[in-house]
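Novice: Here's a sequence, model it:
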Amino acid sequence: MASWPEVTTAKSENRHEIKLSGAAISKRISEDGLDKSLFQLTNINLLNISDTCLTIIPDDIKHLVNLQSLLLFGNKISEFNEHITSLPKLKVLDLSRNQLTRIPESLNKMKELTNINLSSNQIAEMPKIGDMLNLITLDLSNNKLTSFPDMEEANFPHLTDIKIKCNLIETLPGYVAKSLQSLKNFDIGDNQLKTVPGELASMAKLKELNLKGNKLSDKRLMKLVDQCRTKQVIDYIREHCPKSDSAPPTGKSKGKKGKKQEEQVPDDNISELCHSLKILHVEDDTIKVKIEENEVWNIRPFILCCVISNLKFDEVKFKKFIQMQTKLHDTVCDKRNIATIATHDMAKIPPGDIVYTAKPPKHLKLIPLSRAKAFTGEQLFQQLQAEAESLRKEKKRNVYSGIHKYLYLLEGKPKYPCLQDSQGRVISFPPITNSDDTKMSHESKTMLVEVTSHSSLGSCKTVMDKLLHECLLLGVADEEEGPYHTLTVQQVKVVDMEGNLKSVYPSRTDCVFEGAPVKVYRLPKK
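Specialist: Next up, the predicted model:
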């Protein structure tokens, strides 16, 4: 059988991504099965076989040792092939909308995973889940789970999003609060819960809690849940829901008093012996980001911004700042697979709102960082590809370095994401580069920070929180050296093209630095 044209093209052009989707692919699979030469493409980072009649994942999947993203959603797969768990670099695993009934314990071998999506299957039980130090999102929605996955005593330092709605779960164990301390979004709606453990109220970073559609026996709690008031729900749980390992709370007034004392004691002890983060409320004249959702929704839909003012760089401190940004791209951003950071000198951005959109490669034009002339997106991609190949041959290595290693994130995309200033000038081209026109320097006084992601808004928040914390520790806004520093951050709104609010950062639930000597001051609107 002749190789499929998509496989032949990927091989001849040394592509890092391959997508096989839809009715035409489904027909080929039903007639002859998958093209076996697909599994000879050992350099690919992303494999997408979706919305087809595929029923079996071939054992040859084990040969794709450089895979970072495996997207097999919308097929008819009934068995989880354990050879998947031997893929050493896999970060994103999407087997949603299939017919899986069980997940093997060997899932725990996959320590590099950042995103797991097993939603809309027939899974009745999950294996015990051990430490997953890189996991950010877990989606088990629309399955047949009768109990919450056993995650007790495991470590999930970056797990911010769990979706487990539309199952048959009857009990939520109290240990989830201890095991999932980084959780920000918890969706356990449409299950069979009758009670909620009081431990949930100790999850300090929890921003969104969905308990709708359960069979809660506490009618007042049910009413709060139906009104979608997350803060009130958590407050009520704190005061009225017993912890799974203790007696019920003794009363509302005492609970409030206890809470107040608990909040005040650390403040009195810390006094001024801590870092200070001042968050300014968004003002009417604050720059806004307008997002063209219909353009970016399937390319890179998530963005957050904020403004850091009163910067006091010198050349040494600025070099450390750039090194810190590079380190974050390699760590919390997972080499830009999860999110990308861009920083701009506000003095070089004209007044007016910024637009986040996407353009065909030929129509996107900017002067990339450290380049002397303007390129279209298409020209820059080709230029970087040529440079990468030249460097690879020169160094006789089969890997790319520097900015070139991120090219596969855009390969084959019909449009590229970008930010435009009020004059229509492109100032950012994530995840590759931003414009030399708004380049930061040691003389910059005010900085626009932008974080974009294709995975989730929670990922943007995690990265932005980490960036602000590192800027604070570095003392980018302090002239004098000392043990404690101050940083002033202005909120920025992201709105749709009609002006409807999509997000604001930092919100009241952001910048919670547990265990760190940081005092956050949220200053009211003038």
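Novice: hey, let's count contacts and neighbours off CA atoms from now on
Specialist: Will do.
Novice: mind listing the helices for the protein?
Specialist: Applying DSSP state H to the chain gives helices spanning 5-12, 23-32, 176-179, 219-226, 230-240, 252-270, 293-296, 315-330, 377-395, 457-474.
Novice: deepest of those helices, which one?
Specialist: Highest mean neighbour count among these (mean count of other Cα atoms under 10 Å): helix 457-474, with a mean of 20.
Novice: Quickly note the distance from the residue nearest the centre of the chain to residue 469.
Specialist: Taking Cα atoms, centre = their mean, the centroid of the chain lies closest to residue 459, which sits 2.2 Å from it. With distances taken as Cα to Cα, to the nearest Å, residue 459 is found 16 Å from residue 469.
Novice: Now do the contacts for residue 93.
Specialist: 69, 70, 71, 113, 115, 116, 117 (Cα atoms under 8 Å, 6 or more residues apart in numbering).
Novice: rerun at 10 Å
Specialist: 68-73, 84, 113-118, 138 (Cα atoms under 10 Å, 6 or more residues apart in numbering).
Novice: if we can go back for a sec, adding distance to residue 356, write the helices of the chain out as JSON lines.
Specialist: Compiled in JSON lines, the helices of the chain are given as follows (distance: least, Cα to Cα, whole Å):
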{"stretch": "helix 5-12", "distance to residue 356": "31"}
{"stretch": "helix 23-32", "distance to residue 356": "33"}
{"stretch": "helix 176-179", "distance to residue 356": "36"}
{"stretch": "helix 219-226", "distance to residue 356": "34"}
{"stretch": "helix 230-240", "distance to residue 356": "29"}
{"stretch": "helix 252-270", "distance to residue 356": "39"}
{"stretch": "helix 293-296", "distance to residue 356": "8"}
{"stretch": "helix 315-330", "distance to residue 356": "21"}
{"stretch": "helix 377-395", "distance to residue 356": "16"}
{"stretch": "helix 457-474", "distance to residue 356": "15"}
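Novice: Which among these is found nearest to residue 426?
Specialist: helix 377-395 (10.6 Å; Cα to Cα).
Novice: list the helices and strands that closest one packs on?
Specialist: Contacts defined by 3 or more Cα pairs under 10 Å, 6 or more residues apart in numbering; DSSP states H and E place helix 377-395 against strand 365-366, strand 375-376, strand 416-420.
Novice: Can I get the ones you listed in CSV including distance to residue 296?
Specialist: Formatted as CSV, the helices and strands packed on helix 377-395 follow (distance: least, Cα to Cα, whole Å):
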stretch, distance to residue 296
strand 365-366, 17
strand 375-376, 18
strand 416-420, 7
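Novice: Just send those strands back as a markdown table, with distance to residue 387 and mean neighbour count too.
Specialist: Shown next, in a markdown table, are the helices and strands packed on helix 377-395 (distance: least, Cα to Cα, whole Å; neighbours: other Cα atoms under 10 Å):
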| stretch | distance to residue 387 | mean neighbour count |
| --- | --- | --- |
| strand 365-366 | 18 | 23 |
| strand 375-376 | 15 | 18 |
| strand 416-420 | 20 | 24 |
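Novice: please give me the structure for this one as well, since I'd like to look at both together:
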Amino acid sequence: MRNLKIIIIILIPTLGFSQKNKTYNTWAEAKQTPELVYKLNLSNDSSINEIPREINILHNLEKLAVEKKGITSIPSTIGECLRLKELYLMENRISTLPKTIGNLKSLETLHLRSNNLSSLPNSIGNLSNLRGLYLSENQLTYLPEEIGNLRFLEGIRLDENQLTTIPVQIGELKNMHTFVALKNNLVSLPESFYRLSELKYLDLSDNELANIDGIQQLIKLDILNLDNNKITTLPNGIFNLVRLEKLNLSNNDLSSVKLEFTNWVKLEELHLENNNIQTIPESIGHLLELSRLYLQGNPIEQLPDTLTNLKKLNWLNLSDTQVNQFDIDKLKSQLPGLGVTTRGK
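Specialist: Down below sits the predicted model:
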């Protein structure tokens, strides 16, 4: 009898764990035992074309996915799912969010990629536990100031919207390590942006940025992408971003820029293509971890001798430059593992 009691004690938590990991895939099944539903995926439920208003009967719901269903709205009753931690609504036609979304204080992940959102409710700032916010491929023209209340936010994706500015309150997001806003219409960044001291991944490519003064303050950056902007000068301090592993400055208007590569000792990939750079400095020889270098589309006539120091360099693009074949062959003889492309010359 004593052994039987031990078995019961072990089984009860095991059953509970199993139930929490079960994913319900139809609304009909979920509403039969609402108190047992922790995870619900209605993406393949052909019987519904909107999120049911009765979603609030699922008091224990922690994860909800309704993807690629063409849904146009979210019922206000979603705000009563107070235990919800993950919400996935990608690739729908949602144009507005209910104000009640701000009631989801337990929410940690909100995926709304590829919808029709043109604005966010101010209540978005009430999502006090949000870690990841994914808003790519919408029609957002601005972000509410309340975005600055999301103090635990670690990553945000805003690519392919219509943003022209970022609110100054963005500087309050001290835990942010990933910020992606490529393919917008950003012309400047607020000074407060450069207070995001934990930022490691920053992609602002395909915007209208001309001035990036302050970026040197983001000393934890590993990856920086500024491709296809209107940058003509680099702040001196950018060369003190000693953690950089990948840097993309291609398709700007860098010309008489003093390039000083001494401190980028961890850099593995460097894109400088399609600028107006005429000279590569000898200091490039300090980039001992560099494996890929893109210089195509610049009026470069000569390569520095220190390139031979880069023993890990395995790819060099010199298309549409003025570097002669003799110098290229000489470099390849000294770096046997190097692949060079001169297509377009």
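Novice: Can you give me the TM-score here?
Specialist: With the length set by TM-score structural alignment, normalised by the length of structure 2, the two chains reach a TM-score of 0.58; 226 aligned residues with a Cα RMSD of 3.3 Å.
Novice: hang on, the earlier thing: tell me which of the helices and strands packed on helix 377-395 of structure 1 approaches residue 276 of structure 1 most closely.
Specialist: strand 416-420 (30.8 Å).
Novice: can you state the direction angle for the closest one and helix 377-395?
Specialist: 120 degrees (axes from the mean of the first three to the mean of the last three Cα atoms, to 10 degrees).
Novice: matching residues in structure 2 for strand 416-420 of structure 1?
Specialist: Counting by TM-score structural alignment, strand 416-420 of structure 1 lines up with no residues of structure 2.
Novice: I'd like the distance from that strand to the chain centre, please.
Specialist: Strand 416-420 of structure 1 has its C-alpha centroid displaced from the chain centroid by 19 Å (Cα atoms, centre = their mean, to the nearest Å).
Novice: about what we covered before: so which of the helices and strands packed on helix 377-395 of structure 1 comes closest to residue 186 of structure 1?
Specialist: Taking Cα to Cα, strand 416-420 is the member of these nearest to residue 186 of structure 1, at 28.9 Å.
Novice: what packs against the closest one?
Specialist: Going by 3+ Cα pairs under 10 Å, 6+ apart, strand 416-420 of structure 1 lies up against strand 289-291, helix 293-296, strand 354-359, strand 365-366, helix 377-395, strand 426-429, strand 433-434.
Novice: can you pull the contacts of residue 82 of structure 2?
Specialist: 56, 58, 59, 60, 61, 62, 101, 103, 104, 105, 106, 107.
Novice: Same check on residue 30 of structure 2?
Specialist: 23, 24, 36, 37, 38, 39, 40, 41, 42, 55, 57, 58.
Novice: do the same with residue 41 of structure 2
Specialist: Residues near residue 41 of structure 2 by Cα under 10 Å, 6+ apart: 23, 24, 25, 26, 27, 30, 63, 64, 65, 66, 67, 88.
Novice: how near is the residue nearest to the centre of structure 1 to residue 74 of structure 1?
Specialist: Separation of residue 459 of structure 1 from residue 74 of structure 1 (Cα to Cα): 24 Å.
Novice: go on, residue 6 of structure 1?
Specialist: Residue 6 of structure 1 is 20 Å from residue 74 of structure 1, by Cα to Cα.
Novice: Over to residue 309 of structure 1?
Specialist: Using Cα to Cα, residue 309 of structure 1 is found at 47 Å from residue 74 of structure 1.
Novice: and if you look at residue 120 of structure 1?
Specialist: 9 Å.
Novice: which neighbours do these two share?
Specialist: With Cα under 10 Å, 6+ apart as the test, residue 120 of structure 1 and residue 74 both reach 95, 96, 97, 98, 99.
Novice: Show me what the first one aligns to in structure 2.
Specialist: I take that to be residue 95 of structure 1. For residue 95 of structure 1, the aligned position in structure 2 is residue 112, judged by TM-score structural alignment.
Novice: Where is the longest helix in structure 2?
Specialist: Under DSSP H, structure 2 gives helix 2-20 as its longest helix.
Novice: which parts of it are buried?
Specialist: Within helix 2-20 of structure 2, no residue counts as buried by 16 or more other Cα atoms under 10 Å.
Novice: again, but for stretch 115-126 of structure 2
Specialist: Within stretch 115-126 of structure 2, the residues scored as buried using 16+ other Cα under 10 Å are 115, 116, 117, 118, 119, 120, 121, 123, 124, 125, 126.
Novice: ok, of the residues you listed, which one's closest to residue 326 of structure 2?
Specialist: Nearest to residue 326 of structure 2 among the buried residues of stretch 115-126 of structure 2: residue 115, at 53.5 Å, using Cα to Cα.
Novice: related to what we said a few turns ago, can you tell me which helices and strands the longest helix of structure 2 packs against?
Specialist: Applying 3+ Cα pairs under 10 Å, 6+ apart, we find helix 2-20 of structure 2 packed against no helix or strand.
Novice: How about residues contacting it?
Specialist: By Cα under 10 Å, 6+ apart, the residues outside helix 2-20 of structure 2 that reach it are 36, 37, 38, 39, 60, 61, 62.
Novice: Take these and lay them out in JSON lines including distance to residue 257 of structure 2 and neighbour count.
Specialist: Converted to JSON lines, those look like this (distance: Cα to Cα, whole Å; neighbours: other Cα atoms under 10 Å):
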{"residue": "36", "distance to residue 257 of structure 2": "63", "neighbour count": "18"}
{"residue": "37", "distance to residue 257 of structure 2": "60", "neighbour count": "24"}
{"residue": "38", "distance to residue 257 of structure 2": "56", "neighbour count": "22"}
{"residue": "39", "distance to residue 257 of structure 2": "54", "neighbour count": "22"}
{"residue": "60", "distance to residue 257 of structure 2": "58", "neighbour count": "18"}
{"residue": "61", "distance to residue 257 of structure 2": "55", "neighbour count": "23"}
{"residue": "62", "distance to residue 257 of structure 2": "52", "neighbour count": "20"}
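Novice: can you put those residues in JSON lines and add distance to residue 160 of structure 2?
Specialist: Listed next are those as JSON lines, based on distance: Cα to Cα, whole Å:
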{"residue": "36", "distance to residue 160 of structure 2": "39"}
{"residue": "37", "distance to residue 160 of structure 2": "35"}
{"residue": "38", "distance to residue 160 of structure 2": "33"}
{"residue": "39", "distance to residue 160 of structure 2": "30"}
{"residue": "60", "distance to residue 160 of structure 2": "35"}
{"residue": "61", "distance to residue 160 of structure 2": "31"}
{"residue": "62", "distance to residue 160 of structure 2": "29"}
